[in-house]
Structures are given as structure tokens and as C-alpha cells.
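Novice: The following block contains a protein sequence and its predicted model.
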Amino acid sequence: MPKRKKVSYIRKSFARRSYFSLGLAIGALALGIFGIAGSVMAAGEGQLNTAAAVFCSLVVSLVSLVYGFFSFLEKDKKYILAKIGIGISGFLVLCWIALIIIGMR
């Protein structure tokens, strides 16, 4: 006779810090898009505000990664928002680091 799966009827809530992680990741993405668009519109000669937007995007995405990882410390919660936030922020950090390395050459 096969074993039956136990079904939990208690709905888990989202981790509180995962909301911050996802919100910050979306904000970092918006800042990054603003910075790239400003640089493209200026034909590669971006002004100081485009550099500031891209730098803020890097810093905000790093903070989003920290919030995402801290959200896994909360017990009995759903972590899907934190995983999405970590994915977006990790991608942004890798892109910005690659662009910084390319720019140094």
C-alpha cells in the first residue's frame, strides 16, 4: 500500500524581507535602465547623472542581495519573492562588474 502524502492546510506567508529584496531589485533595474538610456541618448558620452544612476543601481542591487539572503533566515515562510529578487540583483551585479572591467581596458 503506497504512503499518503501529508497535506498542510496552513498557508505560509511570504518572508518579510523578501518584499524589500524584490522592491529594491526592481528599483535597481529601473535605475540601470535610466542610466543606460541616458548614455545611449548622449551617444556614449554620459553625463554625471547617468553615472550616478548606474552606481546607485549597483549599490541598491547589492543591498537587495543582502535582504534576499537574510529572508531565508525566517522560518516557515515562502521564499519565491526573495529568489526572484536575488536573481534580478545577481544579474545586475554581474552586468555592472563586467561593464566596469570592460571600461578599465
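Specialist: All right, it came through fine.
Novice: contacts and neighbour counts: CA atoms only from here.
Specialist: Fine.
Novice: Tell me how far the residue most central in space within the chain lies from Lys75.
Specialist: Among the residues of the chain, the one closest to the centroid is Ser89, at 2.6 Å (Cα atoms, centre = their mean). Taking Cα to Cα, to the nearest Å as the measure, Ser89 falls 23 Å from Lys75.
Novice: buried set for the helix or strand hosting Phe34?
Specialist: Under the assignment given by DSSP states H and E, the secondary-structure element containing Phe34 is helix 16-41. Judged by neighbour count (16 or more other Cα atoms under 10 Å), helix 16-41 contains these buried residues: 16-29, 31-36, 38-39.
Novice: Use this one as the comparison:
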Amino acid sequence: MKLFNKYKFSDKSQTLGGTISTVMGVAALSCLLYGVFVAFKKSGEAGLEVGSLGLMALMLSVIGTVIGLLSFKEYDKFYTLSKIGSMLCGIIAVFMMAVFVMGLGF
């Protein structure tokens, strides 16, 4: 016996900002994971390569967070990707800021 049928009686679509935010979050996560891979591969001696990947991940995640939060202003849309993208980018942004603050030695 089925309790819930997954029918969609709406012409709503996902927000554009949410889609962009989610894509930017995945790109930031990819940069972060690739940076970790390179750092392990070079035994911590990667230097500028890993730093630039980390900075790229930070920039993508901050911009993705802003775009994702602004996408909640779009009217009559689904906000699932907006929530996913904003949270993913926000978590990565906070993590990368913490990594950079630890690297400064505070």
C-alpha cells in the first residue's frame, strides 16, 4: 500500500541562484579535496599550488553562499538547491577561513 505518491502538480522550477550556488559549492569542494590530495602526494611541500587551490575554494564558497542566500528572494520557485548550495558553500567558507586563520598563527 502506497501512502504517498510523488506527483508534481506545479510548473515551479528550482531557483537559478540555487543551481549556481550548488554548482559553485561542488566546485569549491573539488578544489579543496584536490588540494588535500596534492598536499599528501607531495608530503606537505606543495606550497603555492595548495595555497592557490585553498584560496580558490574560499572565493567560490563565499560567492556561492551570497548567491544562494539571494536566491531565496525569487518568487514561486522550489528552494531545495538554494538550501543545499547555501549550506554547502557556507560550511566550506567557514572551514577555509579557519584554515587560513590557523595558517597565520593566531
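Specialist: Alright, I've got the coordinates. Bear in mind the structure is a predicted one, so any value in this text is a computation, not a measurement.
Novice: thinking again about what came up before, any buried residues in the helix or strand that the helix holding Phe34 of the first structure is followed by, and which?
Specialist: Using DSSP H and E, the helix or strand that follows helix 16-41 of the first structure in sequence is helix 48-71. Within helix 48-71 of the first structure, the residues that qualify as buried by neighbour count (16+ other Cα under 10 Å) are 50-51, 53-58, 60-65, 67-71.
Novice: Helix 16-41 and helix 48-71 of the first structure, what's the angle between them?
Specialist: The directions of helix 48-71 of the first structure and helix 16-41 differ by 160 degrees, with axes from the mean of the first three to the mean of the last three Cα atoms, to 10 degrees as the criterion.
Novice: what's the mean deviation for helix 48-71 of the first structure versus the second structure?
Specialist: Average distance, helix 48-71 of the first structure versus aligned residues of the second structure after superposition (mean Cα distance after the TM-score superposition for the first structure): 0.8 Å.
Novice: Thanks a lot, catch you later.
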